[in-house]
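# Okay, predicted coordinates and the sequence, questions at the end:
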Amino acid sequence: MNGPESEEPPLRRAVCPGSFDPVTNGHLDIIARASKLYDEVYVAVMINKSKQGLFTVEERIGLLRQVTAKYGNVKVESFHGLLVDFCKQREIPAIVKGLRAVSDFDYELQMAQMNNGLSGVETLFVPTNPTYSFLSSSLVKEVAAWGGDVSHLVPPLVLDALRERLESRRGSD
């Protein structure tokens, strides 16, 4: 069969960007929801050389690959530079971002408008599950560093890595 009927429809692609230092259950909620809406979801781990993360970019990618493997259509990569360039290189027309609160919206709207103006990439905002509306990687790291229980906030694999990293840092102080 020739003609338009025989052509495969283009893959619907989106990207979920972030630092993921470490990945939280809130991040995974957004990634899981995006994976139901798109054929391919890229998780783009931002490289920010001016910030010293708890985990290296390679460690974050490894953890993300393990905790997202069950979705089957999620690819994890790093990027340095403009997110719109990452999108152009992979023909990704949509960015999926979770919104926790109104305060997130002000900043994210500016970013969405800038990204659209630069490249035409659309941003879709997904309201965060109320269970995770307060959750951030920074908060998880701070609570864990003080010995608080974050087991309900991160996947078990990430919890183990987080405990190990914090323990090794305590030992080197």
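Received the coordinates, thanks.
# C-alpha from now on. contacts and neighbour counts both.
Fine.
# residue ranges of the strands in the chain, please?
Assigned by DSSP state E, the chain shows strands spanning 13-18, 40-46, 74-79, 94-99, 122-127.
# Just put these in a markdown table and tack on mean neighbour count and distance to residue 156.
Listed next are the strands of the chain as a markdown table, based on neighbours: other CA atoms under 10 Å; distance: least, CA to CA, whole Å:
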| stretch | mean neighbour count | distance to residue 156 |
| --- | --- | --- |
| strand 13-18 | 22 | 20 |
| strand 40-46 | 23 | 20 |
| strand 74-79 | 19 | 19 |
| strand 94-99 | 21 | 22 |
| strand 122-127 | 16 | 24 |
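# In a markdown table, list those along with distance to residue 54.
Below are these laid out as a markdown table (distance: least, CA to CA, whole Å):
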| stretch | distance to residue 54 |
| --- | --- |
| strand 13-18 | 14 |
| strand 40-46 | 14 |
| strand 74-79 | 16 |
| strand 94-99 | 22 |
| strand 122-127 | 27 |
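# closest one to residue 60 among these?
Taking CA to CA, strand 40-46 is the member of the strands of the chain nearest to residue 60, at 7.6 Å.
# Show me what that closest one is packed up against.
Where contact means 3 or more CA pairs under 8 Å, 6 or more residues apart in numbering; DSSP states H and E, strand 40-46 is packed against strand 13-18, helix 25-37, helix 57-68, strand 74-79.
# That one versus strand 94-99: what angle between them?
Computed by axes from the mean of the first three to the mean of the last three CA atoms, to 10 degrees, the angle separating strand 40-46 from strand 94-99 equals 60 degrees.
# Please compute how far strand 40-46 lies from its chain's middle.
Distance of strand 40-46 from the chain centroid (CA atoms, centre = their mean, to the nearest Å) equals 6 Å.
# Comparison target below:
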Amino acid sequence: MKTNFDKRIAIFPGTFDPFTIGHMSLVERGLRMLDEIIIAVGENTAKSQYYTLSERVDMLEHLFKGNDRVKVMSYNCLTVDLARKHHADYILRGIRSVNDFEYEKTIADVNRKISGVETLVLFTEPEHTHISSTIVRELLRYGRNVDEFIPAGLRLSERK
């Protein structure tokens, strides 16, 4: 039997405001290589949030209910510190474009340097490269249907 220290665990950090089919694809593909993925929902003060932190955590807990290989939690520390706390040796990230690559490489290099935690990068599937939480938030703000951009089973909280 594997112990926590024998498991291949990754932190999948993001604001997930909201979680998209692109994010879901990364989790599904990541689980082919990993024993467990911890979806770490954080705040980004540089971004305008559509859903509260607790709403985002609740939505993801509901989406992954019954999947014991996926955990959901909020966090407000360095991702590598969260990784160490949960015995995760990896950070899972997705790349849609060259611009994403430059940003993610820099962060991955720093994370590896300060903690030894490796970053696993998966390229977004071509049919999802145009999807981002930012675009989905904008559609939501204007009352548009976003069902084709979010995973089936994700219950978006109602906005008043």
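Nice, I can see it. In this text, all values refer to a predicted model and were calculated from it rather than measured experimentally.
# TM between them?
The pair, once superposed, lands on a TM-score of 0.89 when counted by TM-score structural alignment, normalised by the length of structure 2; 159 aligned residues with a CA RMSD of 2.1 Å.
# Let me know which of the helices and strands packed on strand 40-46 of structure 1 is the nearest to residue 92 of structure 1.
Short answer: strand 13-18, nearest of these by CA to CA, at 5.2 Å.
# so that closest one versus strand 122-127, what angle?
Going by the same axes, to 10 degrees, strand 13-18 of structure 1 makes 60 degrees with strand 122-127.
# okay, strand 13-18 of structure 1 sits on what stretch of structure 2?
Using TM-score structural alignment, strand 13-18 of structure 1 corresponds to residues 9-14 of structure 2.
# Contact partners for residue 89 of structure 2?
8-10, 83, 116-118 (CA atoms under 8 Å, 6 or more residues apart in numbering).
# aligned partner of it in structure 1?
Per TM-score structural alignment, residue 89 of structure 2 is aligned with residue 93.
# now do residue 49 of structure 2
Matched to structure 1 by TM-score structural alignment, residue 49 of structure 2 sits across from residue 53.
# Counterpart of residue 25 of structure 2 over in structure 1?
If you follow residue 25 of structure 2 across to structure 1 using TM-score structural alignment, you land on residue 29.
# same deal with residue 72 of structure 2?
Applying TM-score structural alignment, one finds that residue 72 of structure 2 aligns to residue 76 in structure 1.
# ok, that match - contacts?
Residue 76 of structure 1 sits next to 42-45, 61, 64-65 when contact means CA under 8 Å, 6+ apart.
# Relative to residue 112 of structure 1, how far out is the match of residue 25 of structure 2?
Distance from residue 29 of structure 1 to residue 112 of structure 1, counting by CA to CA, to the nearest Å: 21 Å.
# More neighbours: these two, which one.
residue 112 (20 against 16; other CA atoms under 10 Å).
# Is that one in contact with residue 125, as I believe?
No. Residue 112 of structure 1 lies out of contact with residue 125 (CA atoms under 8 Å); the separation is 9.5 Å.
# what's the closest of the contacts of residue 89 of structure 2 to residue 149 of structure 2?
Of the contacts of residue 89 of structure 2, the one sitting nearest to residue 149 of structure 2 (CA to CA) turns out to be residue 10, at 24.2 Å.
# If we ignore the residues flanking it in sequence, what's nearest that closest one?
Spatial nearest neighbour of residue 10 of structure 2, chain neighbours left out: residue 90 (4.4 Å); criterion: CA to CA, 6 or more residues apart in numbering.
# Please report how far that neighbour lies from residue 56 of structure 2.
Using CA to CA, one gets 23 Å for the distance from residue 90 of structure 2 to residue 56 of structure 2.
# now residue 79 of structure 2
18 Å.
# what about the two, which has more around it?
residue 56 (25 against 19).
# In contact with that one, which residues?
Counting by CA under 8 Å, 6+ apart, residue 56 of structure 2 makes contact with 16-18, 41.
# try 7 Å
Residues near residue 56 of structure 2 by CA atoms under 7 Å, 6 or more residues apart in numbering: residue 17.
# next one: the one 3 residues further on
For residue 59 of structure 2, the contacting residues are 154-156, taking CA under 7 Å, 6+ apart as the criterion.
# Which position in structure 1 pairs with it?
Under the alignment by TM-score structural alignment, residue 59 of structure 2 pairs with residue 63 in structure 1.
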